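Asks: only the shape, not the letters, is given here:
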C-alpha cells in the first residue's frame, strides 16, 4: 500500500478510545525517537514503562530475528522451547514454582484473580470468594480487572460491576482490617501504585497485609505489571520489602516492547488450574518468550540494576532544580525509574498541557492522572540523555509560563 498515514487518519479509522499526540514516531534507537518529519525526541515515557531497554536493543533484536527463522506460533496445544526456557528462568529468579504466560498485564491479572477464587473454592468452599483491592489502584481493562481496580472512571458505563470485590485505602492497614474476613480469598495490591499517582507502599503496610492474609487464609497478590522487571531497582519490587506474595503478575518491561505478560505462583496454588480451567491463545508465544528471556537476562545483569539508583537520583536532582525555578511540584516520589512529580495547587489539572508542550520541545513524557507527571524511561538511559530531556522539559515549562 503506497500511502503514508497521518495523525488525521487516526480520527478517521481508529476507535476513539485514545487521544494520541499529533506526531507519529517511525523510528527509535536507545532513548531517542524520530517522527515522520525527522524530528528527534528524548523518550522519558518508555511506552508506559514497557521499553525497559530502550528502542532497538541489540540483544532483543537478535533473539527476535533468530526465533523468527524457527517457529512463530503454536498455541498451547503444544509447548515450545522459548516458553520453557523463560518459565525456568522466572522460577529460578523469583519466589515462584510455576509460571503462566499471556500477552498483557490485564490478562495476567485476570488469571491471578481467577486463580485466587478457584484456589479458595477448591480448598475452603464456594463461600470464600471476596477480593480486597485499593482505591486508586489499576489492574487492567477487562470487566473483571476494572471492577477490582479502585478507579470508578474506568468501569462507569459498562453495566453492573462484578460482585465480591471490596476497596480499602492504600497504605492504611486499618481499612483492610475492617474489610477482611472468612469470605476473603485474596488481597491484591500494587507495591508501587502506577496509574494511581506513583505512590509507594510502606514497609509496615505490606508486612501487615502479609500477616492479615495469613491469619484469614487469604492469598496475597502483588501486581507488579508496572513496577516489576527491574523498574524499581530490583528484579521485582517485593524483593525490596522482603515480603513474599502468593501470586505475582508481571508484564510491560518483561517483553522489552514485545507483548508479553506472566503470572507467577507456587506449586500448591497452581495445582487448581487443571487443563481447561484457564488459557490464552497467544500465551507463551515463541516469539514473545524468546524476546522476553533476552530482556529479563539483560535487565537482571548487575550493571543494569545497579545503575537504576544512580539514574533515579539524577532525575530527582533535575526535577528539584526545576521545582526551585518554576515552583510547580508539591511532591516528588517513586522508586527506581518509575518517578512521579505531583503538581501543586497552582498547576492543578495542567498535566496534559505540560505533555503537549514537552512534545513541542522534543520530549516524550507521561502523566498518572491529571496532576502527576510520570517518568518511566529506559533502565539504561544515559546521564547525557537525562540531561538533554530535562533541558527540553525546562523549555516546555518556560513556554507555559511566558
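Replies: Looks like it came in fine. These numbers come from a predicted model, not from an experiment. Numbering: from 1, shown residues only.
Asks: alpha carbons only for contacts and neighbour counts from here, please
Replies: Will do.
Asks: can you give me the strands in the stretch 251-400 of the chain?
Replies: Assigned by DSSP state E, counting those that start in this stretch, the strands in the stretch 251-400 of the chain fall at 261-265, 329-335, 338-343, 363-364, 366-367, 372-375.
Asks: mind putting those into JSON lines with distance to residue 93 and mean neighbour count?
Replies: Shown next, in JSON lines, are these (distance: least, CA to CA, whole Å; neighbours: other CA atoms under 10 Å):
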{"stretch": "strand 261-265", "distance to residue 93": "11", "mean neighbour count": "27"}
{"stretch": "strand 329-335", "distance to residue 93": "21", "mean neighbour count": "18"}
{"stretch": "strand 338-343", "distance to residue 93": "22", "mean neighbour count": "25"}
{"stretch": "strand 363-364", "distance to residue 93": "32", "mean neighbour count": "26"}
{"stretch": "strand 366-367", "distance to residue 93": "30", "mean neighbour count": "24"}
{"stretch": "strand 372-375", "distance to residue 93": "27", "mean neighbour count": "27"}
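Asks: alright, now check it against this:
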C-alpha cells in the first residue's frame, strides 16, 4: 500500500495502526502500544468504547445529516446538555477546535462593531500560544515558527506576554474587542495561566467592554477534572472554544457564549455545513453521559495526584526530569535531554507520548485510564529515563 498520496504535512512515526481497544493501539504487525497521546486529547474514553459504538450504530439508522435550515433532535439536546453544565446559554456547533476559534474571533470582531466604535477591532493574544492553523487562528497563535511561512496574516492583533499583568494592562484599551487565552497552554509547553492574570483579564474586559475568550480545546471536556477548564480557575469567560474530547474521536467542535456575546451573531454572519450534524451530536451526548453522568470526571483529580506523585519520585531518583507540571490528566514532564530522542525511545518501548514546547514530554491518557495502566506507563518511562541517566 503506497503512502505517497498523502500531502507531506506531518512528521509521522514509522507505524501504521489498524486497531485500538481502550488505552491500547495495535499496528499492522500486531505490536501493542500504550496510548498516552489519545489522539492529542481527543480519545477521552479510549479507543472503540462501547458508548460511542452504540451511539453511532443507533443514530446512523435514524438520521446521519440534515441541513441547518432545520432543527434536529440531537443538536438541540447537546446544546442543552452543555449549557446546563456551564454559565453560557448559547452554542454554535462546528467540526474542530480551529473552527471554534475562528467563530469566537468573528464574534469578538462583530461585538466590537456593535459597540459603535469603528476602531474597536483589536484582538489580544498570548505569546507561546497555539490556537490552530487557519489564517485567523494562526494570526492569534503566539509562535513564530507556525506563522512565518504564511505572512502576511490578519491585521488588528496584539501579542501579550503570558501571565504578565503589566504587559496586559499596557496593551488593553477601548479599541480591544476581545482577548483569547488558553487556561493551560498545551502546544506551548503545558504552561498554566495564573489565576491573578485571568482575573485581571476579566476585570479589563469588563472595564473596556471587550470579550474574554477561553480556548479550552485541549484542556477542556474533563481533562482538568471539571467539564470546563474555567471552573478550575474561578474566572468566567464570555466565550469558550471546545472540540477534541467533545466527540471522543468523532469530529465535532463548539463555541459557547453568554447572552451578551451571542447577540453579536445574526443569521448570515456565520455557519457550518456539518456543524450540529445529528451523528456527531449523538456521539458527543454519549461521551458527556459517560464523563458527567457516570462520574468519570470525578476521578480525574485522584488519578492526577497519583501520576504526578510517581513522576516526582522519578524526578528525585534520576537526573533527567527538570519539572513535572500541568493539571488533571494534562501533564508535562520538562526534561534535560533531547525531547525527540526521549519520545522515540518511548515509542520503541511501546509507549506513545508527544512533545509540547521545546523540552516537554506531554502525557494525555484517556480520562478513564486505570491506575494499572498508569503504572504500566510509569514503568516504561523509568526504563527510558534510566537510558538517559
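Replies: Done, it's in. Quick caveat, the model's predicted, so the values are computed rather than measured.
Asks: okay if I get the strands of the stretch 251-400 of structure 1 as TSV plus distance to residue 222 of structure 1?
Replies: Formatted as TSV, the strands of the stretch 251-400 of structure 1 follow (distance: least, CA to CA, whole Å):
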stretch	distance to residue 222 of structure 1
strand 261-265	10
strand 329-335	16
strand 338-343	17
strand 363-364	29
strand 366-367	23
strand 372-375	21
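Asks: residue 218 of structure 1 is nearest to which of these?
Replies: Shortest distance between residue 218 of structure 1 and the strands of the stretch 251-400 of structure 1, using CA to CA, is found for strand 261-265: 14.0 Å.
Asks: that closest one maps to which residues in structure 2?
Replies: Residues 253-257 of structure 2 are where strand 261-265 of structure 1 lands when matched by TM-score structural alignment.
Asks: that stretch against structure 1, how far on average?
Replies: In the superposition against structure 1, stretch 253-257 of structure 2 averages 0.4 Å from its aligned positions (mean CA distance after the TM-score superposition for structure 1).
Asks: count the neighbours of the closest residue to residue 380 of structure 1 other than its chain neighbours for me.
Replies: Nearest in space to residue 380 of structure 1, with sequence neighbours left out and distances taken as CA to CA, 6 or more residues apart in numbering, is residue 53 at 6.0 Å. Neighbour count of residue 53 of structure 1, defined by other CA atoms under 10 Å: 27.
Asks: tell me the contacts of the counterpart of residue 41 of structure 1 in structure 2?
Replies: Mapped onto structure 2 by TM-score structural alignment, residue 41 of structure 1 lines up with residue 33. For residue 33 of structure 2, the contact set (CA atoms under 8 Å, 6 or more residues apart in numbering) comprises 24, 25, 26, 347, 350, 351, 352.
Asks: run the last query once more with 6 Å
Replies: 24, 25, 350, 351 (CA atoms under 6 Å, 6 or more residues apart in numbering).
Asks: helix/strand/coil for it?
Replies: Classification of residue 33 of structure 2 using DSSP: H, G, I helix; E, B strand; the rest coil returns strand.
Asks: distance of the closest residue to it other than its chain neighbours from residue 24 of structure 2?
Replies: What sits nearest to residue 33 of structure 2 in space, not counting adjacent residues and going by CA to CA, 6+ apart, is residue 350, at 4.5 Å. To residue 24 of structure 2, residue 350 of structure 2 is 10 Å away according to CA to CA, to the nearest Å.
Asks: in the stretch 51-200 of structure 2, which spans are strands?
Replies: Under DSSP E, counting those that start in this stretch, the stretch 51-200 of structure 2 gives strands at 90-94, 122-126, 157-160, 176-181, 184-185, 191-192.
Asks: just say which of these is most tucked in.
Replies: strand 176-181 (a mean of 28; mean count of other CA atoms under 10 Å).
Asks: once aligned to structure 1, how far is that one on average?
Replies: Strand 176-181 of structure 2 sits 0.6 Å off on average (mean CA distance after the TM-score superposition for structure 1).
Asks: which residue numbers in structure 1 go with stretch 124-137 of structure 2?
Replies: Stretch 124-137 of structure 2 covers residues 132-145 of structure 1 once aligned (TM-score structural alignment).
Asks: ok, and for the matching stretch, which residues are buried?
Replies: For stretch 132-145 of structure 1, a neighbour-count test (16 or more other CA atoms under 10 Å) marks 132-141, 143-145 as buried.
Asks: which members of those are the farthest-apart pair?
Replies: The most distant members of these, if one measures by CA to CA, are 132 and 141, lying 17.7 Å apart.
Asks: what residue of structure 2 matches up with residue 210 of structure 1?
Replies: By TM-score structural alignment, residue 210 of structure 1 lines up with residue 202.
Asks: not counting its neighbours along the chain, what's nearest that match?
Replies: residue 212 (6.5 Å).
Asks: could you look up the SS state of the counterpart of the one you found in structure 1?
Replies: Counting by TM-score structural alignment, residue 212 of structure 2 lines up with residue 220 in structure 1. Secondary structure, three-state DSSP: residue 220 of structure 1 is strand.
Asks: roughly how far apart are residue 220 of structure 1 and residue 210 of structure 1?
Replies: Distance from residue 220 of structure 1 to residue 210 of structure 1, by CA to CA: 7 Å.
Asks: those two: which is more packed in?
Replies: In terms of neighbours (other CA under 10 Å), residue 220 is the more surrounded of residue 220 of structure 1 and residue 210; the figures are 26 against 20.
Asks: now for that one: which residues touch it?
Replies: 186, 187, 245, 246.
Asks: the same query, at a cut-off of 8 Å, please.
Replies: 186, 187, 188, 189, 209, 210, 213, 245, 246, 247.
Asks: what ranges do the helices span in structure 1?
Replies: 7-13, 46-49, 58-68, 81-93, 105-124, 143-148, 173-177, 203-215, 238-241, 267-270, 286-299, 302-326, 351-360, 383-401 (DSSP state H).
Asks: I'd like the ones you listed written out as CSV, with distance to residue 370 of structure 1 added.
Replies: Shown next, in CSV, are the helices of structure 1 (distance: least, CA to CA, whole Å):
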stretch, distance to residue 370 of structure 1
helix 7-13, 23
helix 46-49, 16
helix 58-68, 34
helix 81-93, 35
helix 105-124, 22
helix 143-148, 19
helix 173-177, 26
helix 203-215, 26
helix 238-241, 28
helix 267-270, 39
helix 286-299, 31
helix 302-326, 18
helix 351-360, 5
helix 383-401, 16
